[in-house]
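>>> Have a look; sequence and predicted model below, questions after that.
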Amino acid sequence: MNDQKANYPDVPIVYEDNHVLGVSKPVNIPSQEDASGDADMLTILKDDIKVRYNKPGNVYLGLVHRLDRPVGGAMVFAKTSKAASRLSESVRSRSFRKLYAAIVHGKPKQPSGRLVDSLYKDSRSNTVRVVSKGTEGSKEAILDYTVLETQNGMSLVLVELHTGRPHQIRVQLSHAGWPLYGDQRYGNGLNKAGQQIALWSVFVGFPHPVSKEEIRIESMPPTLHPWNLFPSGRLIREIKNY
């Protein structure tokens, strides 16, 4: 993509038409502007569209869903307000499908299963924790997981999100006893400073906001440690068959 500023990272475009923009988000970039003041996905992509299409004035781009700053992979934006409204409805109706790959410490006892928890977000510390069902301010969090492979005390896990709570995968897997590799916040004591969290958005699927055709945005994790410990073939097959 064309960068308007030299310090903007390259953001690979996976899918684009007049209504939708699907990209592969690099790690350590905020989804939208935050207190850090660092370049964020919305700003980077708006500037890119402005340059590529030589658009005067402000560029519209709607944030449909978020990825935590340290998480990379498939991400979708709306290029019109109508598309934003319809994609948001897809999220609410759960026809907006999200699949993640994660590398966790340990091995789940069951090869697959469902985790259902009540999560509470502490806005002051920007942390999330599992609480008792019915706790004031808590929200239900649901995910399905499948263990693809285990070796060297770690497991490659495929996670399908059914709700989109902040830090959901990180908190639920840690609470179950399988904290993510590199997660300093929810895997304290197991991970070392400087390690990159091993969580990647590998697939986003949704009905096109206008044509209703099924759109698939796919992104594979980098071939870096610890991802390179696990052959990519099984993960690729699972994504294609999803």
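Structure's in. What do you need? Numbers count the residues shown, from 1 in each chain.

>>> Please count neighbours and contacts with C-alpha atoms only from this point.
OK.

>>> which other helices and strands contact the lengthiest strand in the chain?
Longest strand in the chain, counting residues (DSSP state E): strand 139-151. If contacts are counted by 3 or more CA pairs under 8 Å, 6 or more residues apart in numbering; DSSP states H and E, strand 139-151 sits against strand 112-122, strand 154-161.

>>> here's the one I want to compare it with:
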Amino acid sequence: MMSQHLQGTGDIPILFEDNHLLGITKPVNVPTQEDASGDPDLLTLLKQDLKERYNKPGNVYLGLVHRLDRPVGGAMIFAKTSKAASRLSETVRGRHFRKIYAAVVHGKLPAQQGTLKHTLLKDGSTNTVTVVPQGTVGGKDAVLDYQVIGETDRYSLVHIELHTGRSHQIRVQMKEIGCPLFGDQKYGASMNKPGQQIALWSAIAAFPHPVTKEEIVLQSLPPREFPWAEWPAAVYDKAFKAEH
């Protein structure tokens, strides 16, 4: 892991960088790409940083390979060449890109570990996703594995591995089983207070390097603040260990 930070971008940690890739820890509440809010977005900030750090004239290429919802932080990878972007996108489509998240949810899950399978339908006009019967027109299968790695009286800390990359997938599937994410204003408003930060974090992103084929593992652990700090750091270190 690199301890280097990007300059002029709100102190974004670099997890990995070479001629082909840029891996960073996404800050919470920063949109991945430009949206209607007009707020500074990650893609623009990173392009500007590359332009300044490498003194590049003209436009800088940076390919968006996967996304994180605006309130979610953690490990993300970007492609610095179009070839790397194309190959990484193929890795994502072929489901050879591992995405592991940490989440704090309300209540206790039905089992200590399991697999959730639902069909999800997105309403683009409201940017919301709902669970619908299988076979519904426009519905997409959503699959994740979960493991409970910590519990308190009110909350559960969950290790989640996505097998599909549907919009708002973890948030909707956890709500569907009665365990909405802490701080989720969209899918758990009745159980959360306005202003609370959603407790969902991209802990590990792992994939074969698009050029060298070496296994790249990016690890980013959530901040030591409530509700994450309800469990000791050792719990996270063990559950989200970056293994090559």
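On my side now, so go ahead. Since the model is a prediction, treat every value here as computed from it, not as a measurement.

>>> residues in contact with Leu42 of structure 1?
Ser31, Gln32, Glu33, Leu61, Leu63 (CA atoms under 8 Å, 6 or more residues apart in numbering).

>>> Dump the residues you listed into CSV; add neighbour count as well.
As requested, the contacts of Leu42 of structure 1 are exported to CSV (neighbours: other CA atoms under 10 Å):
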residue, neighbour count
Ser31, 21
Gln32, 16
Glu33, 14
Leu61, 21
Leu63, 17
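
>>> between these, which is closest to Gln195 of structure 1?
Distances from Gln195 of structure 1 to the contacts of Leu42 of structure 1, taken as CA to CA, are shortest for Ser31 (20.4 Å).

>>> Please, which helix or strand holds that closest one?
Ser31 of structure 1 is part of no helix or strand, with elements assigned from DSSP states H and E.

>>> Run a quick neighbour tally on the nearest residue to it once chain neighbours are set aside.
Nearest residue to Ser31 of structure 1 in three dimensions, chain neighbours excluded: Met41, at 5.0 Å (CA to CA, 6 or more residues apart in numbering). Neighbour count for Met41 of structure 1, taken as other CA atoms under 10 Å: 25.

>>> Was I right to think Met41 of structure 1 contacts Asn28?
No. Applying CA atoms under 8 Å as the test, Met41 of structure 1 and Asn28 come out as separate, 10.4 Å apart.

>>> which residues do those two both contact?
With CA under 8 Å, 6+ apart as the test, Met41 of structure 1 and Asn28 reach no residue in common.

>>> one step back: tell me which residues are up against the longest strand of structure 1.
107-108, 111-120, 155-165, 168-169, 230, 234-235.

>>> Please pick the buried ones from the residues you listed.
107-108, 117-120, 155-165, 168-169, 230, 235 (16 or more other CA atoms under 10 Å).

>>> Strands along structure 2, start to end?
14-17, 21-26, 63-64, 73-79, 98-106, 113-123, 128-132, 140-151, 155-162, 200-208, 215-219.

>>> Redo these as JSON lines? Include distance to Leu88 of structure 2.
Converted to JSON lines, the strands of structure 2 look like this (distance: least, CA to CA, whole Å):
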{"stretch": "strand 14-17", "distance to Leu88 of structure 2": "15"}
{"stretch": "strand 21-26", "distance to Leu88 of structure 2": "10"}
{"stretch": "strand 63-64", "distance to Leu88 of structure 2": "10"}
{"stretch": "strand 73-79", "distance to Leu88 of structure 2": "8"}
{"stretch": "strand 98-106", "distance to Leu88 of structure 2": "12"}
{"stretch": "strand 113-123", "distance to Leu88 of structure 2": "25"}
{"stretch": "strand 128-132", "distance to Leu88 of structure 2": "26"}
{"stretch": "strand 140-151", "distance to Leu88 of structure 2": "21"}
{"stretch": "strand 155-162", "distance to Leu88 of structure 2": "17"}
{"stretch": "strand 200-208", "distance to Leu88 of structure 2": "8"}
{"stretch": "strand 215-219", "distance to Leu88 of structure 2": "12"}
